[in-house]
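In: here is a sequence with its predicted model. Questions after.
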Amino acid sequence: MKFLSFIEQAMPRLGLLTEDDTVIDLTAMLAASPDHRLPFMPANVSELIALGEPGMRAVSACLDRHLDAGQSGLKLADVQIAAPLLMKKNVFCVGRNYRDHIIEGNLARGRPADQFPTAIEFFTKPPTAVVGHLAKVRRHADLTDSLDYEAELAIVIGRRGCDISRDAALDHVFGYTIVNDITARDLQQRHGQWFKGKGLDTSCPMGPVVVHRSAIPNANDLAISLTVNGELRQSDNTASMIFDVPAIIEQLSAGMTLEPGDVIATGTPKGVGFAMTPPVCLQPGDVVSATVQHIGTLTNTLSKE
């Protein structure tokens, strides 16, 4: 199942995207159900996750009745899509997780090509960085001369846990989404750590949907790509990750509690702009589309400001 958050008549709604690009209003459907027995009506994906298994059971029951009744939904093209999750915490991110991306970054910075991390490199992006599908991304021309893109598979946590073992890691996953880790390379370099260069407002496009884990049998084998104005820049497979999804959850949760609705971006493949010869930066009007197999395409446009 593909869940999304959208706006209908100025009100937030939880939706389900069908294979024919129809959006079913789950908020309205659950509210109309006589036997949902939920403590509140979810109006976004975060609230659905907070409801746990009772929420998923209620959704499944409502969908069965919806299909039996032959009811129609909304056309995706007519829906205002919002960021799927309301972030209460920073977005967790993994740096340098694809071998070829590490090599291109090392060479661009004059380092030995085979200098690889021995442990996962974690950083975060603040909630103020998160925007949704088709939202504008600020150019921040007054702050940076080197705005870049990074297509990433993102894990969405569904169950609370600390010190999660590798074997139990996937039991804590609700589903997966797409993140574009927009990065100001000069700020990243200047400040000596990654938070400032990766934490600017609108620098974390996310969505357009969260796909339930049941629909993705193997998150470690998904095609991932990115285009700028239709030109292919990144193309790889999550099988190329040095640290896979269970390893990321295991290492991040060691001594640190993960909570429902937390998001973990898993790193980006080769093909980023700063490693091109010569380096290529994002400019106003650029249309950036990140695609992950079985999830969809996240598209955003660079604004002038």
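Out: Arrived safely, thanks for sending.
In: from here on, contacts and neighbour counts on C-alpha atoms
Out: Fine.
In: close enough to count as contact, Asp148 and Gln188?
Out: No: contact between Asp148 and Gln188 fails when scored by Cα atoms under 8 Å: they sit 11.0 Å apart.
In: count of neighbours near Gly296?
Out: Per other Cα atoms under 10 Å, the neighbour tally for Gly296 reads 18.
In: if I read this right, it contacts Val211, doesn't it?
Out: No: the pair Gly296 / Val211 is not scored as a contact, 9.3 Å apart, by Cα under 8 Å.
In: as a check, name the ranges of all strands in the stretch 101-250 of the chain.
Out: 121-125, 130-131, 136-137, 147-148, 151-157, 173-180, 183-184, 204-212, 223-228, 231-237 (DSSP state E, counting those that start in this stretch).
In: outside of the third one, which residues touch it?
Out: Residues outside strand 136-137 that contact it (Cα atoms under 8 Å, 6 or more residues apart in numbering) are Thr202, Ser203, Pro205, Asn300, Thr301, Leu302, Ser303.
In: show the contacting residues for the last one.
Out: With Cα under 8 Å, 6+ apart as the criterion, the residues that contact Ser303 are Lys136, Val137, Arg138, Arg139, Pro284, Gly285.
In: give me that answer again for 6 Å
Out: Lys136, Val137, Arg138, Arg139, Pro284 (Cα atoms under 6 Å, 6 or more residues apart in numbering).
In: from the residues you listed, which is closest to Ser235?
Out: Nearest to Ser235, judged by Cα to Cα, of the contacts of Ser303 is Val137 at 22.1 Å.
In: could you measure that closest one against Thr301, distance?
Out: Val137 is 6 Å from Thr301, where distance means Cα to Cα, to the nearest Å.
In: neighbour count: the two, which is higher?
Out: Val137 (28 against 22).
In: my guess is Val288 contacts Leu298, does it?
Out: No: counting by Cα atoms under 6 Å, Val288 does not reach Leu298; the two are 8.1 Å apart.
In: and Asp148 and Gln188? Which one has more around it.
Out: Between Asp148 and Gln188, Asp148 has the larger neighbour count (other Cα under 10 Å), namely 21 against 18.
In: hang on, that one packs against Asp186?
Out: No: Asp148 is beyond contact range of Asp186, at 10.1 Å (criterion: Cα under 6 Å).
In: give me the common contacts of the two.
Out: By Cα under 6 Å, 6+ apart, no residue touches both Asp148 and Asp186.
In: so how far is stretch 147-158 from its chain's centroid?
Out: 4 Å (Cα atoms, centre = their mean, to the nearest Å).
In: for comparison:
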Amino acid sequence: MSAWTRLVRFIGQDGQVYLGQPVNASIDVGLAVISGEAVVANVIKGDIYSGTVSSKEVTIKKLLPPVTRDECSIIRCLGLNYMKHAQEANMDIPKDPILFIKPRTALAGPGELSVSKAAQDDQLDFETELALVIGKDALDVSEEEALDYVLGYTASNDVSVRKFQLSNSQWCFGKGFNESCPIGPVLIRAGEIDPDNLDLKGVLSGEVVQQSNTSKAISFLSQGTTLEKGTIIQMGTPSGIGWARDPKRLIKDGEEMRIWFQGIGTLINTFKYL
């Protein structure tokens, strides 16, 4: 058995929850599952940190987040990490990245997301972001060694309730609603892709709304603060958010958002207003 390179968490046809590695490494698991195409994964024995790929095959019925709330200690997020995004938001470009947090209760996976009444009223916005998962505790690490602490990378959406975000000097509440941090479906092991050179795309109900490439700041976030194993870091969004458009383009009831990263695949969510 070997270490995994592409990890998914899923419910199999037998109703059991598994970790697995898609048999066809080139397949876009998110698109394949939502289209009804059968996707088979080799079961991963163990956990996300030290699991190994077995020969047992299981067909995926439903995709889950690759990292669970129990495995995630906190979600740390970078704000205004892309120059064009800062410009479209009419905000000064910060000397250091702006940091805010989402609670682990915000974590979600592919599929339908429930939108609370407080997040409705033309306030719900999307942010296409690369997320990384810390694989071992990191404190005061240098830029040269920063990537040694990364377990893997996945696609994410920094779902934001703009009314609450912009009415307060702290962004945490408006960005920390339940199911405001969907990630997945695939966690790519560090070393398999270049996180500084990935094409990305956000598509809302068939309309391409964001398109760019990536950056990182692990060393900065670890200065004086331990990034515990299981920490998720959202790396910031490029320009194209719905709030900055004229007219605004917010997420409506029943709309589908697809977030695609080169080498990772597509995170697909449908937003259901409660």
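Out: Perfect, I can see it now. As the structure is a prediction and not an experimental result, all values here were calculated from the model.
In: got a TM-score for the two of them?
Out: The pair, once superposed, lands on a TM-score of 0.87 when counted by TM-score structural alignment, normalised by the length of structure 2; 254 aligned residues with a Cα RMSD of 1.7 Å.
In: for the corresponding residue of structure 2 for Ser289 of structure 1, give me its contacts.
Out: Aligned by TM-score structural alignment, Ser289 of structure 1 pairs with Arg258 of structure 2. Contacts of Arg258 of structure 2 were listed using Cα under 6 Å, 6+ apart, and they are Gly202, Val203, Leu267, Ile268.
In: and of these, the nearest to Thr237 of structure 2?
Out: Among the contacts of Arg258 of structure 2, and counting by Cα to Cα, the member closest to Thr237 of structure 2 is Gly202, at 10.2 Å.
In: just give me the neighbour total for the closest one.
Out: So Gly202 of structure 2, with other Cα under 10 Å, has 26 neighbours.
In: and if you look at Phe274 of structure 1?
Out: With other Cα under 10 Å as criterion, Phe274 of structure 1 counts 22.
In: skipping its backbone neighbours, what lies nearest it in space?
Out: Val280 (5.9 Å; Cα to Cα, 6 or more residues apart in numbering).
In: hmm, that neighbour is touching Gly273, no?
Out: Yes: shown here, Val280 of structure 1 and Gly273 form a contact pair, counting by Cα under 6 Å, at 4.8 Å.
In: of the two, who's got more company?
Out: Gly273 (20 against 14).
In: what lines up with the more buried one in structure 2?
Out: Looks like Gly273 of structure 1 aligns to Gly242 there (TM-score structural alignment).
In: where's the residue lying closest to that match once chain neighbours are set aside relative to Tyr149 of structure 2, distance?
Out: Leaving aside its sequence neighbours, Gly242 of structure 2 sits nearest to Arg249 (Cα to Cα, 6+ apart; 4.3 Å). In this view, Arg249 of structure 2 and Tyr149 of structure 2 are 37 Å apart by Cα to Cα.
In: and Gln21 of structure 2, by the same measure?
Out: The spacing between Gln21 of structure 2 and Tyr149 of structure 2, counted by Cα to Cα, is 22 Å.
In: who has more neighbours out of those two?
Out: Gln21 (26 against 19).
In: and that one, what pairs with it in structure 1?
Out: Gln21 of structure 2 maps onto Leu16 in structure 1, by TM-score structural alignment.
In: using the three-state scheme, assign that match.
Out: Assigned by DSSP: H, G, I helix; E, B strand; the rest coil, the conformation of Leu16 of structure 1 is strand.
In: wait, isn't it in contact with Met1?
Out: No: between Leu16 of structure 1 and Met1 there is no contact under Cα under 6 Å: 7.1 Å.
In: next secondary structure after the longest helix along structure 1?
Out: Longest helix in structure 1, counting residues (DSSP state H): helix 45-69. As assigned by DSSP states H and E, the chain's next helix or strand after helix 45-69 of structure 1 is strand 74-75.
In: for that following strand, give me the average deviation versus structure 2.
Out: For strand 74-75 of structure 1, the mean distance to aligned residues of structure 2 following superposition is 4.1 Å (mean Cα distance after the TM-score superposition for structure 1).
In: what packs against that strand?
Out: Counting contacts by 3 or more Cα pairs under 6 Å, 6 or more residues apart in numbering; DSSP states H and E, strand 74-75 of structure 1 packs against strand 22-25.
In: which residues touch the strand it packs on?
Out: Gly15, Leu16, Leu17, Gly73, Leu74, Lys75, Leu76.
In: what's the match for Leu267 of structure 2 in structure 1?
Out: Correspondence of Leu267 of structure 2 to structure 1, assessed by TM-score structural alignment: Leu298.
In: so who does that match touch?
Out: His133, Gly207, Pro208, Ser289, Ala290 are the contacts of Leu298 of structure 1 under Cα under 6 Å, 6+ apart.
In: do a quick rundown of the helices in the stretch 1-150 of structure 2.
Out: With DSSP state H, counting those that start in this stretch applied, the stretch 1-150 of structure 2 shows helices at 29-34, 83-88, listed in chain order.
In: and stretch 158-170 of structure 1, which stretch of structure 2?
Out: Counting by TM-score structural alignment, stretch 158-170 of structure 1 pairs with residues 135-147 of structure 2.
In: and the matching stretch, how far apart are its ends?
Out: Stretch 135-147 of structure 2 end-to-end distance (Cα to Cα) = 10 Å.
In: so how far is it off the chain centroid?
Out: 20 Å.
In: next, the buried residues of it.
Out: Gly135, Lys136, Ala138, Leu139, Asp140, Val141, Ala146, Leu147 (16 or more other Cα atoms under 10 Å).
In: widest-spaced pair of the residues you listed?
Out: Longest span within the buried residues of stretch 135-147 of structure 2, Cα to Cα: Gly135 and Asp140, 15.3 Å.
In: about what we covered before: right, so of the strands of the stretch 101-250 of structure 1, which gets closest to Ala32 of structure 1?
Out: strand 204-212 (23.5 Å).
In: that closest one corresponds to what range in structure 2?
Out: Counting by TM-score structural alignment, strand 204-212 of structure 1 sits on residues 181-189 of structure 2.
In: once aligned to structure 1, how far is that stretch on average?
Out: Looks like 0.6 Å for stretch 181-189 of structure 2 (mean Cα distance after the TM-score superposition for structure 1).
In: now that stretch, how far from the chain's geometric center?
Out: 6 Å.
In: and Leu4 of structure 1, how far is that from Gln188 of structure 1?
Out: Applying Cα to Cα to Leu4 of structure 1 and Gln188 of structure 1 gives a distance of 32 Å.
In: same deal with Leu200 of structure 1?
Out: Distance from Leu200 of structure 1 to Gln188 of structure 1, by Cα to Cα: 11 Å.
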